[in-house]
Structure formats: C-alpha cells, structure tokens
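K.L.:
Predicted coordinates and the sequence they were generated for:
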Amino acid sequence: MRRPIAALCAGLGLLAATFPALAVEPFVLQDIRIEGLQRTDPGTVFGALPFRVGDSYTDEKAAAALRALFATGLFKDVRIEIDGRVAVLVIEERPVVESVSFAGLHEFDKEQLLKSLKDSGIGEGQPFDRALIERAEQEIKRQYLARSLYGAEVVTTVTPTQRNRVAVTFTMSEGESARIRGVRIVGARAFDEDTLTNLMDLAPSNWLSWYTKNDRYSRAKLNGDLESLRNWYLDRGYLEFAIESTQVTISPDKQDIAITVTVREGQRYTVTGVTLAGDLLGKDTDFERLVTVRPGQPYRATDVTETVKAFTDLYGSYGHAFARVEPRTEIDRENARVAITLQADPQRRVSVRRIDISGNARTRNEVIRREFRQLESSWYDSQRIKLSKERIDRLGYFKDTSVDTNEVPGAPDQVDLDVSVSEKPTGSLMLGMSFSSADKLAFTASVKQDNVFGSGNYLGVELNTSKTARSLVFSTVDPYFTIDGVSRALDLYYRTSRPYNSLGDQYQIATPGAAVRFGIPFSEYDTVYLGVGVEQTHIGSDAGIPNQYFDYRFHYGARSTAFPLTLGWSRDSRDNVLAPNAGRYLRANAEWSLAGDVRYLRTNFQAQQYIPFWQKFSLGLNAEVGLGYGLGSRDYPVFKNFYGGGLGSVRVFEQNSLGVIDPTGAYIGGAKKVNLNAELYLPIPGSGNDRSLRVFLFGDAGNVWKASDPIELSSLRASVGVGLSWVSPVGPLRLSWGRPVRYEPTDRIQRVQFQIGTVF
C-alpha cells in the first residue's frame, strides 16, 4: 500500500512547500519509479533527485527533491509516495506551448515579437507559465505606450489542444496613435516661446509628421528636449536656470497629448575670471592653453564642460586614468557675476596590464588588436585609447564599441582595458534596379563581404547594366597586407561605355583590366595610395562612331594597351558622409601611363567644405578640377576624357552634355574639367532635427574643354535652382529643379533631374 509522504500546493503558483502527511522512519531505497511523464526525459527527473537507489531515504531528502523538481519549471504538480521500500514519483507535467499567434498586430514586426517572447520563455515547445504570459502582456502594452498608442489593449487566449499542449493567441486592439496637439513653455522671458519650442524634437502634428513622427510622445524624447532647453540657457549665461515642472496631459479619448514645461530662467551671469587650482603636474602652460572660458563673456556651460574634458584627457595622456577636475562657481547675484575655479586632482598614475576583448564571435581578435594604439604593459594614455576606439569603429564591423577602464585588485598602479564589441552583418547580397534621367533603367547586382571569414579582408563582385556604363568588377582588399598596416587591393574588371547620345546602337568601348593598389599610412588620418594596373581598350565597330574616336583609332589602332601607375590621397573629416553638416573632404588622384600603347597623365583634385551657421542652416561648397595630358608624341586618349553636366556636376544641363560635341552629335567630354558647386541647406518646417530629408538652394558652374583649348572662365556654364535631398532606404536620392544662368543656344537643358546614389 502506498503512503503519501509530501505534496506541492501547486495551485497557488508559489514556491514549493512540503506538507508531511505521514512521517516515515529512514530506510534504504530499493527502487525509484516515475509515473505520469509524457515528454520530459526521465534523466532530467533522476538528475534533480538528491537520493539514489541504495541511499537512505528521509523526509528531508523528499522535501529537497520536490523543491529541485519544481525549480526546473517543467512540472505543474509533483508528489512522492512510498510503496514498501520503493519511492514512486507521481508527476503532472506543465502544458507545452504548441503555437504562439497574433491577431490585430500592425505596429510591430511579427518575427521580432515572436523572438522577443521566446527569449522571455514563451515560445513553441516551451513549458506554459501563466505568470510569464501576464508579464508578456504588460511588456507589449508598455511597448505600445512607447509608440503613443495609449488606447492599445492586449488580451491573451489560451486554448488547450491534444497531448497536454496549449495554443497561445495575443489579440491586439491597437487603436490610433495619440498625437501631440500642443507644446507650451511657461515662465520664459528672455526668449520667445517659438524659439524655445523649435529646439525640441517633440512638436505638434504638421504636414511632415508622417515622416518625422515628431508628434508621437516619448518620455525619452521629452527628456532629451528638456536637456536641450537646459543647455540652451546655460550656454547663454543663465547659470541658475531650472525646469520646475513638466506636465503631460492626455485627452479622455487618449488621442491628444498636451505638454507644458514650466521654467525658471534666473538672471544672466558674466564670467569675471577663471582660476586653476590643484596639481597641474608642472605643466601649467599646457593646461592654461586648454581653457576656453573667457572672462567678460556670458557664462557658457559648454565651454566649462569642454575645458573639464580637455583637462581630463590631458591628464589621461600622462597616465592619470582617474583624474578629477571639478568646476566650482562663486556667484555674485547682486552684480550678476560668476568666478570659476577649476579644482584638479590627477590622482595616481597607472599602466595598462591587459587588454581583454569580448563580443567578437565572428571577428578574429587580431583584427581588433591591430587597431589598438594603446599597448599592454605601457603607461595609460587616454588619447591613444580614444584613437583606438575610433579606428575600431571605422572598421564598420560593429554596431557598438565600448572601452572600459577597470582597476586591478591589489595593484593600485595598474588597470585592465575591457573592449566590448557588438557585431553586425558585414556581408550583403544585392539584386535591384535603379532609374535616372541619364541612364534610364539599369540593373545592378553585387555580392560583398567586408569581413570575410572574420579576417578583416574585403571580397566583392559587382555587376552594373546602365545604358552608358556597364561593368563587371571583382575586388579584394587586405587592409593589413604588412604588419605595419600597408593595405593591398586587387581589382579585375571588364567595363564597357559609349559616349553619351552616341548615334550608333552597336558602338561601344570595351576595357578589360586588372590593378593592384597599396595604401601606405603616413599618419593616423592620412593614407597615400600607390598602384599599378594593366588594361586594354578596344574601340568598337565603325557604326555610329564619333569622329574623334575614329581619328584616334585610325592613328593608334583599335586596341590600346596601357600600364597606368596611380597615386592618390584623401582626408575626410565630415560629420556624416550621406548628409554632412560640418567638416571637410579633400581628395587628390593621379593616373600616369608611361608604358604600352597609351601615354598620358590624368589628375583629379576635389575639395568639399561644410559650414553650419545660423540655427539649422548650413552651407556646402565643392570644387573639383580635372586635367589630362598626352605624353611624348601621343595625343591624350579620348576614352580617358572627363565629362560634365547633370547631377554631381553642373545641374540643369543634360547629363555629360558639356564640353566637346562631336560632329556626329555625340558628347565626348574633354581633357580638362572645372566644377564648382554651392548648396545652402534649409530646415524643413516641422522636420525638427532630422537631416535625412533636406531642401537646398544651389548654384553650379563649370565646363569641360579639350586638350588644346585653354580653361576660360568666360566659357563656364552656370545654373541656379532648388533641390530635395533624401537619404532613402535604397540610397541617397537627390531631385533638383533649376534654370540656366550662363549657357549657349546649343546646350542641352534639362530643368528637372534626379538620381539615386549621388551625394554632391
């Protein structure tokens, strides 16, 4: 006869508790049996038991066994019964989730939500737990609130199915997003309300809110906006500015939101003096040079923060990783003055014991370590660590990179650097098409891997089928061909092109070739590129061939072989490659062919400058000069000509239509090119701080000349107009409309132009 020894009050869903119904004297177990298992492996049960056959059985061990079994989360009820000297475990398994589905889901991606639920313990094949379901409901509601869907409801339905399984269905009633209908700032006197609300990302609904979504309330966004207000005042001398209250009011129907911010400005303070105090390591002049706070000027928190950071970085460059610089203010409210004292304490100097790297499941350790300029067993240098992090970020392999400094227990003069990276996909398979006013419909395909096999090497194959330029390119780059950081790039390509507006449908220029380039780092920011290549250019049949191509083919043959040497340099300090607002880009390239059938020198110089100014306006300037020369007794090859006109050159003029026009009507470019562009970027009303969509005014000038003609400014073509720039999901898109200012009657005018993929 079985005797029940312990049971779980499982219906309460709490911790396992044992209730001895009939205490037994300890005895030696002869056998252990399990009843009620359907899916769980018996080994899981036996592995959780604190006793085995042949062990002494006690009530204490029984209670421990029940706690261990319930801790697995697999069982709804467990009890132990004694049959003679045999322990019988009677088990009722929890239901298993057979499926998870959603009804009424529109706001979130289904696959991402399924993955999130599975990570939380709710997924197909996992034990069903009502408590987890309730927590999931609350988390989904919280996510809806974060998207301003305050009326959203989530109802969970659990449907039992065969073999002790359940189907879980989350039914969503999302409703409409609540929109911000008004933002008020109360208490402002020094600045008008419109000026202050324009500093905020959150704004009432407007004609562009469908794109910017700045009318959707978010606590995180509001906190950021409040910080922007605070910085605005602190940078203009209002040292005692404070945000006294923030009220967010939701209408009864949960569709409208009103935000009211109450501020206290205080008075404006002027800096009377800046004093340096503490241990400056005997380098007082170096520290004084870093002070950007100027006496006689209004107090600016940004200047104080930048000075403190500059001090900390300078201390760090001397090995003082834990230096403290505290700005102290002495306020004279009666005269609205403030004196600033920078109290510095370098603390101890430390060295780096070890650099540990984590998070790189794919990328090899050496790929990250070779970017580090801070070495192990050397003095801590914050400048080298900052540079190391920047170099790792520039690899493009990681979403996130952090470098933490940790003290070494028992070694106060040593620290460890923990480098944590979060990898992102570095390969791409692209199949698509593009359309432009010049090339019409073009198909493209490419397979690229920036970090092949985690080695840091690049491998890519590209195909382009545009009307005027078709290509098949195979490329590979080894960024550390040598241990000193010299890179090597190999290219194999086959390109075809036809002069724009060529009359012959069968006519084309075919250029197969190969090249190798080496990048030699001369500094952390400057790299010089040297290369050599071989290419053969075949000028096609006579059908529709332009006269200048015919003449070149007549004098030098249909096939021309060249061995060009290349030399290049570039420096890029723009704050954003696709939508720059500040910074500079410089580039110089030269292609020099001294051997083979073709002898020429082709140079290209480009400079870009972006200047932010008043509020959210910015100015972009671009200048580009291209020069080509024939060497020896040979003419400059016509198939190496520069082209001008259209987007990326002089807008309003048809793409590649500037320069020499062949008697056949083909635009064949020229050996000299000048291109000047200016763009004034304007903030779009309602766009907030978003820069992916911008309107700009432009003015362009430029032209192309043949080798025998001088560059004359009087022959420059010019245009002005307005454009729209959008960083779209498929690449940068630019649309422009304008009119010519300087032109000739024979020029081809195209007032509206657009293209995907061009930047300037």
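P.N.:
Nice, thanks for sending it over.
K.L.:
drop to CA atoms for contacts and neighbour counts, all remaining ones
P.N.:
Will do.
K.L.:
right, and K76 touches E93 too?
P.N.:
Yes. Distance between K76 and E93: 5.3 Å, which falls inside the contact criterion (CA atoms under 8 Å).
K.L.:
all helices of this protein, in order?
P.N.:
Secondary structure of the chain by DSSP state H: the helices cover 42-48, 59-71, 110-119, 130-146, 193-197, 209-212, 219-234, 284-289, 301-317, 365-369, 382-394, 547-556.
K.L.:
do you know which of those lies nearest I5?
P.N.:
Across these, I5 has its closest neighbour in helix 59-71 (7.6 Å, CA to CA).
K.L.:
Number of residues surrounding F453?
P.N.:
12 (other CA atoms under 10 Å).
K.L.:
Relative to W232, how far out is it?
P.N.:
Using CA to CA, to the nearest Å, F453 is found at 48 Å from W232.
K.L.:
rewinding a little: would you convert the helices of the chain into TSV that also reports distance to Y743 and mean neighbour count?
P.N.:
Compiled in TSV, the helices of the chain are given as follows (distance: least, CA to CA, whole Å; neighbours: other CA atoms under 10 Å):
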stretch	distance to Y743	mean neighbour count
helix 42-48	85	14
helix 59-71	83	18
helix 110-119	56	13
helix 130-146	55	16
helix 193-197	43	14
helix 209-212	38	14
helix 219-234	47	16
helix 284-289	53	12
helix 301-317	49	19
helix 365-369	54	16
helix 382-394	43	17
helix 547-556	24	15
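K.L.:
how about those helices in CSV, adding distance to G630?
P.N.:
Output for these, formatted as CSV (distance: least, CA to CA, whole Å):
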stretch, distance to G630
helix 42-48, 82
helix 59-71, 83
helix 110-119, 60
helix 130-146, 65
helix 193-197, 59
helix 209-212, 52
helix 219-234, 58
helix 284-289, 52
helix 301-317, 52
helix 365-369, 43
helix 382-394, 39
helix 547-556, 13
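K.L.:
between these, which one is nearest to Q609?
P.N.:
With distances scored as CA to CA, the stretch of the helices of the chain nearest to Q609 is helix 382-394 (21.2 Å).
K.L.:
here's the one I want to compare it with:
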Amino acid sequence: MMRSVSRHLPPRRLLFAAVMYSFLGVVRAEELHVVSDIRVDGLRRIAMGTVLTYLPIERGDTVDSTKAAAAVRALYKTGFFEDIRLDRQGDILVITVQERPAINTLKVTGNKDIQSEDLLKGLNENGMAEGDTFNRLVLDKMGQELTRQYQNRGKYNVEITPTVSRLDRNRVDVEIAIKEGKAARIQHINLVGNDKFADEDIIDTWESAEHNWLSWYRRDDQYSREKLSGDLEKLNNYYLDRGYVDFNIDSTQVAISADRTDMFITADITEGDQYKVSSVQLTGDTVLPKVELEKLVLVSEGQIFSRRLLELTSDSVVATLGNIGYAFAQVNPVPDIDRESKTVGISLQVVPGPRVNVRQISFKGNTRTNEEVLRRELRQLEASWYSQAAIDRSKIRLQRLGLFESVEVDTKPVPDRNDQVDVLYTIKETSSGEFQAGLGYSQDDGITATLSLTQRNFLGTGRTFSANVTRSSTSERYGFTVAEPYLTDLGVGFSYGVNWSKTRYDSDDESSYDSQQGSVSTSATIPLSENNALTVGLGWDTRTLYLYDGYYPPSYLTFLDNLGTNRIDSWTLRSGWSIDTRNDLLTPTGGAYYALSGEVALPGSDVTYYKLDADLRRYWRMGPTLLLARGEFGFGGTYGDGDQIGYPFYRGYYAGGVGSLRGFRDNTLGPCEYVTYYNDCRPTGGRIKTLAGLEVSMPGLFGKAAHGTQLAWFLDAGNVFAGTDTIDGEEVRASTGLSLRWRSPMGPISISYGLPIRQKEDDEIERLQFTFGSQF
C-alpha cells in the first residue's frame, strides 16, 4: 500500500509526487495490468459519477504509467481535490481523494470605496461564492486583484487580509478584511515643454488637481490612474482644439513618496506648430440635399483647426440623419495635413447606413405603473421610422411625470436585421404614495400636526388623489384633490378639489387675521404643443372675516365697511398658459419653466377683482454646478363695483421669508399701516409684486444617494408695492446667503442663512430661517 502525498507541498511538487507514487503502486507488480473495477475512497460531497466522468480510465482498460499520470492530472484539473492517491488491489484500481472544503460563508468587511455587492459579484464570477469549492489560489489571486483596483483609486496603503476558518463537515468560512487607508494626495502637477499656454490654463478642466483648500469637497487631489488617463486625453484635446495637430505627449511619470501618501505627476509634451483649415467639403451619400447639411458645418476655410468643432459638426449631421430614420449614420472626418504650409484640408465622409424603423418598444422596472401611463408619453412609435429626437423627447416626458427616480433608454439592433431596432426604457420607480402622520415646525405656523394621504399614481393609472388634515396653533385645514392627467387621448387633464380652513390671528405672523373659508374648484389642462399648455378653471369660495377695531390695519376695516358684511362669496375664473422645457419635474438640471396666469372674480361676486401673475425660471447646468434664474411678478386690481369697495386685502401679495426674500422676516416687507393696539406699523400686503433671484447650487455635494439634496448660494431681490404710483427703486430690498434643501427620511427640510445687503432701518431681519415638514 502506498503512502499519501503531503498536502503541504507546493501544487506542482504535490502533483509530481502523487504521480510518481501512483506509478510505483500501479506498476509495482507488473508494468501493465487490466482494470477490472474502479473504487474511489474519500468522497463526501462529490458524486462517484462525477469522478468517473472526468477519469480517463474505464473498466477493461489496460493501465500503464502514462495513463496513470493522465488520470491524476485530469482529477486535479477539476479543482475538486486537495490530494489524490492511486493504488492497486489486485486488478481493482483504488483512487483515494481528499476533497477541497466547501465555502460556508463569504464575507467582506472594511470596504467603503468599492461596494460589497460589486466585490461579491467579482468573487462569484471567479469561483468564490458561498457553496462553491474553496480554492486558495483563487483567493490569493482575488486579493491581488483587489489590491490593484484600490491602487488604481490612489489607495496605495490598502491592506487585504483574507482569513479562512475551518469548520466541521469539510467546510470553511472565508472573510476578506479590507483596510482601505487614505488615497494618496497629488502634491504637484508639472508640465514640461508647454511654451504656448500656462500650466493653470491647461489643467483647469482636469479632474486631477494639486492639493488645495477645496480638496475636502471636490476630492480632486486624490490620485487615480483612470482619472489621470482621462486628464491626459483632455490635455491632448486642449492642443488639438487650438490647432496643434502635431502635439504629442512624450512621456508621463508618476512618483510616490516613501510613505505612499503624496503623488507627483510629470508630463513631457511637444507642442508643435499651429495649423489652419485649408478646405472643407462634404462627401459621400448625404441623403438630404447637400446644402442642408452644409449649414451644420462649423468649420470653415481659414479658421484655426479645431477637433472639437469637427466633432460637433459630425454629431450634428449624425443627429439630423438619425431623426429621419438613419440610426447608424456616421460621419468620418478625413484630414489632409500639409506640414509645409501648416494647413489641414478636411473631407467629411457621410455614411448614412440603412434606414431603420423601430420594431418594438418595451419597458423594464415598472412594477407599479401601468404600461399605458408610460406609452401615452412616447413620441417615438412602433413600426415607424427611427428618430433620435423622438426617443430622447420620450425619455424627458417620462422623467417629467415625477413618478420615477431615473429613466434610461437603450437601442438594440434586431438580430439578423440591419433595418430594425428595438427600444428599451428602463425606469426606477420612486415612491408615489405617501401616508404621513406626524409633527412639523415652521416659522409661520409654529408646531404643526399633519395627517395626509397622497397617491400620485393611484392604482398605477397616473391619477393623483390626496387628502389632508393640518392643525397648528394658528390654523386648521382640511381638503382633498383628485387629478386625472389624461381625461382624453389628446392629453386633456382634469382636476377638482374641496377645501376648508380656519385661521386664527397670530401676533408673530403680522399678515394673519381671523377667518373661516371654504372652496370648491375645478380645472382643465389643455396641451397646445409639446411644451405649451393652457389651463382653465372655475371655483367658488366663501369666507367670513373677523376683524376688530384697533387690532387691525385701518384699510382692512374700511374694506369691510364698504362691503357692508363680513361674509364674502365669490365665483372665480382662472386661466393660465405655461411653457415647460425642464428635463425633470423634481430635480431639473436644464430647461425652463414660464407660466402666466390670471384670476378674476366674476360679476355677481361680492367683490369683483382680478390678478395677473408670472412665474419665470431658467436652469443651466455649468459643469458640477447648476444655475437658476427666477422671477416672480404679480399685479392685482378691481373692476365694476369692486372699484368702490376696494381691492380685497386677503388677495394681496407679501414678501419676506424662505419663499421670497430670505434674510427678512416672513411677510414683513412692503406697505404697512399704523395699528393702535401694537403702536406699530403692520404689513398690509400689496397689489404689485416684483421678485427676482439667482441660485448657484451643487446638486452632487452629498453624492447620488442623497437624490434631491442641494446646497446653493442665492441672491434675492425685490419687494411688494401698494400700487403703480408707489413703485420706487429705493424700496427694493436684496439679500444673499446659503440655502440647504434636503429631502430627509423624516420629511423635507429647507434651511437658509441670509444676509441683507440692501435694507431699511425699520426692516425686521431674520438671518436663519427654516421649515420642516412642508414641501419646498
């Protein structure tokens, strides 16, 4: 009987020793023998049939040393065994094996830079998963791969420590402990050979940057091989966009300090000479009249050569052809370089490819939303010519529903067909239903108790249903609203609602007064074009005002005296026109929203008045920042009998606070009147509102996980005025500061810190302002 081979030998020696001992055992009695039977000892998890499947020896075979060696190699190659021994008992071939242990649990700890799901997925793809056979070589190889990945992220101090714990029944627990350490910081970037441009101008757009005072936020000083590769491409583009056709990066050196915490980057470059464009021509099959495509060419003779303008030209031509069905169109710029005259002739070869139609449009991820809700937003239709503009527009319309966190679109060619594609929209649904019962706080109403139910996608139909009850120290509100966005196939929407509220006077809110009111309203939204919509609504409201002499501004009491009653009933007609080109409803990063609206109390109402309002917002994405410019304008007046009664003060405009001019106390700006009880001038509201603002925000400050969270610098300006004859530029107020909007798990929070930069002596200043538990 042979002795087993030590499992502690290196794999190659182990195999060699096992084979040699096997040779001795098999051929000891005779050089050749016929195998009458095969027995495998030591199996626990591996089936006998599995071993025989891989074994190149069968019953009746004649075995010699060559076949014995091949058998051992074949069984080791399966990866199932740590030790293999071949013996002979008469004519029976006895194979004794020791199985590799099975992985009971696999755990990764200490990782932050790379998500656990990604790490486990990579381990699984390489044969390291719970239930698999444990292989130390695979574990060591994965440790080396993880180290490489972290070093690519600039973390050269990373420590990967795998621990294997033996269990009973030939099992092991595997734990990979990761100590990531800190990313090495870039201390210096040095460009050698740049005479035409300064270092700071070239590297201004790089993702990599030298350590600076903003590095804690930008993290641009953290070295990464991928980032540097992209930055070197930007370096190349920088010169090619400025005509340096012969530009070359001769070498790149990255040095690291002895303690592996500081990086030093050096790039040696050759700038070469600047070239101009000698000629530009479109060639190939342009499909459309050549004159139409030539209008899209941004490069002209005599210009300094620019690869960026060539790429923009190619993209424009491809997009134009893509909108008429040529989904695979290409434009290949072919340069003709004349190094003697320092010029470049450019031939733009148009290759349209086959005209393509869309075979099928499908959706993925809509577990709650009916497909009808999605399809009615599509502008690309099945069995019609492919249009990239229509596909992109469909994506934006889906995003503007406000029901999805993200929408992605993918176009896939149909197998064996070059004239058809399938379009797949992958959506990630966000919570469209809310049931809220809790407490909130705002500086207007103090502590607020709220019970509300809102479903913006009722039963997956896209309809909105909401009901709410709100009570605070100064108010009670009850109501419900139902909205149907597609009453007809043409996209006409319809909504109605009923509300009742009771407001009590609060000395901290200088615009408040005692009142009770109820209202019923209906409205219809009629789309006029892709981005334009008309809204028409009719409502009835009744309110009862409780005002006392000496406690309220004299104009309030005069209004009720002229009216002759403290109950006011009104029929109101509302209409509006809006243009909405925003790319997202909840967190827009581009586009605009312009809305004009009007409200008029119809003849027969107790008070006949009208209001005109404008709300203008424009968004620009500028690198990592978002710029918002906004303006709000309003004008109110009376007609008919309302001229004698006066403009209803409860429909007046107010300014100051989070919603208008931050840094000033809520509703304290604008006209005011002396009130005897307070011996003070109390705000009365105005008939004219002028507000404007700028915001520069950083949407990605808190990462992708904090979707909808923004930190912004703002500049607010404006005021409200009693009438046109009181408008005075000296009365305009302005403030600046920072604001944070956060959709926290406990509810929306808006915090701002404003510093008035234009104010009057009597203005009430309130720098820190916030709301919790209300929408922003």
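P.N.:
All right, it came through fine. Quick caveat: nothing in here was measured; it's all calculated off a predicted structure.
K.L.:
Kindly provide the TM-score of these chains.
P.N.:
Between these two chains, after superposing, the TM-score reads 0.75 (TM-score structural alignment, normalised by the length of structure 1); 721 aligned residues with a CA RMSD of 5.5 Å.
K.L.:
Name the residues that touch stretch 216-234 of structure 1?
P.N.:
Stretch 216-234 of structure 1 is contacted by residues 146-148, 177-180, 196, 199-202, 239-243, 257, 265, 299-302 when judged by CA atoms under 8 Å, 6 or more residues apart in numbering.
K.L.:
redo that, cut-off 7 Å
P.N.:
Judged by CA atoms under 7 Å, 6 or more residues apart in numbering, the contacts made with stretch 216-234 of structure 1 from elsewhere in the structure are 146-148, 178-180, 196, 199-202, 241, 300-301.
K.L.:
do the same with stretch 730-746 of structure 2
P.N.:
For stretch 730-746 of structure 2, the surrounding residues in contact (CA under 7 Å, 6+ apart) are 661-663, 708-719, 748-759.
K.L.:
Touching, D541 of structure 2 and T572? I think so.
P.N.:
No. With contacts defined as CA atoms under 7 Å, D541 of structure 2 does not count as touching T572, sitting 8.1 Å away.
K.L.:
can you redo the contacts of stretch 216-234 of structure 1 as TSV with distance to V598 of structure 1?
P.N.:
Written out in TSV, the entries for the contacts of stretch 216-234 of structure 1 read as follows (distance: CA to CA, whole Å):
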residue	distance to V598 of structure 1
A146	64
R147	63
S148	66
A178	68
R179	66
I180	67
L196	64
L199	59
M200	60
D201	58
L202	61
F241	71
R300	62
A301	62
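K.L.:
For the residues you listed, work out which two are farthest apart.
P.N.:
A178 and R300 (37.3 Å).
K.L.:
quick one on the thing from earlier: pull out the buried residues from the contacts of stretch 730-746 of structure 2.
P.N.:
Of all the contacts of stretch 730-746 of structure 2 considered here, the ones buried according to neighbour count by 16 or more other CA atoms under 10 Å are 661-663, 708-719, 748-756, 759.
K.L.:
What separation is there between the residue lying closest to D569 of structure 2 once chain neighbours are set aside and V675 of structure 2?
P.N.:
Nearest in space to D569 of structure 2, with sequence neighbours left out and distances taken as CA to CA, 6 or more residues apart in numbering, is T542 at 4.4 Å. If you measure T542 of structure 2 against V675 of structure 2 using CA to CA, the figure is 27 Å.
K.L.:
try L378 of structure 2
P.N.:
Applying CA to CA, the value for L378 of structure 2 to V675 of structure 2 is 58 Å.
K.L.:
still on that earlier bit, out of the contacts of stretch 216-234 of structure 1, flag the one nearest to Y667 of structure 1.
P.N.:
Distance to Y667 of structure 1 across those (CA to CA) is lowest for D201, with 48.2 Å.
K.L.:
which residue in structure 2 lines up with that closest one?
P.N.:
Residue correspondence, TM-score structural alignment: D201 of structure 1 in this structure matches E207 in structure 2.
K.L.:
ok, now R391 of structure 1?
P.N.:
The criterion is TM-score structural alignment: under it, R391 of structure 1 has R397 as its aligned partner in structure 2.
K.L.:
OK, contacts around that match?
P.N.:
Neighbouring residues of R397 of structure 2 by CA under 7 Å, 6+ apart: E377.
K.L.:
my guess is G175 of structure 1 meets E153, correct?
P.N.:
No. Using CA under 7 Å, G175 of structure 1 makes no contact with E153, being 8.5 Å away.
K.L.:
Overlap in contacts, the two.
P.N.:
Between them, G175 of structure 1 and E153 have no joint contacts when contacts are counted by CA under 7 Å, 6+ apart.
K.L.:
which of the contacts of stretch 216-234 of structure 1 count as buried?
P.N.:
Among these, those buried by neighbour count (16+ other CA under 10 Å) are 147-148, 178-180, 196, 199-202, 241, 300-301.
K.L.:
quick one: which of the residues you listed sit in strands?
P.N.:
The members of those that map onto strands under DSSP state E are R179, I180.
K.L.:
on that earlier part again, so which of the contacts of stretch 730-746 of structure 2 belong to strands?
P.N.:
Among those, the members falling in strands are 663, 710-719, 748-758 (criterion: DSSP E).
K.L.:
which position in structure 1 aligns with K196 of structure 2?
P.N.:
Looks like K196 of structure 2 aligns to A190 there (TM-score structural alignment).
K.L.:
List the contacts of the spatially closest residue to its match that is not a sequence neighbour.
P.N.:
If the residues on either side of it in the chain are set aside, A190 of structure 1 comes closest to E265, at 7.9 Å by CA to CA, 6+ apart. Contacts here follow CA under 7 Å, 6+ apart; on that basis E265 of structure 1 touches A188, Y238, E240, F241, A242.
K.L.:
Farthest-apart pair in those residues, please.
P.N.:
Of all the pairs that the contacts of E265 of structure 1 form, the one spanning the most space (CA to CA) is A188 and E240, at 13.5 Å.
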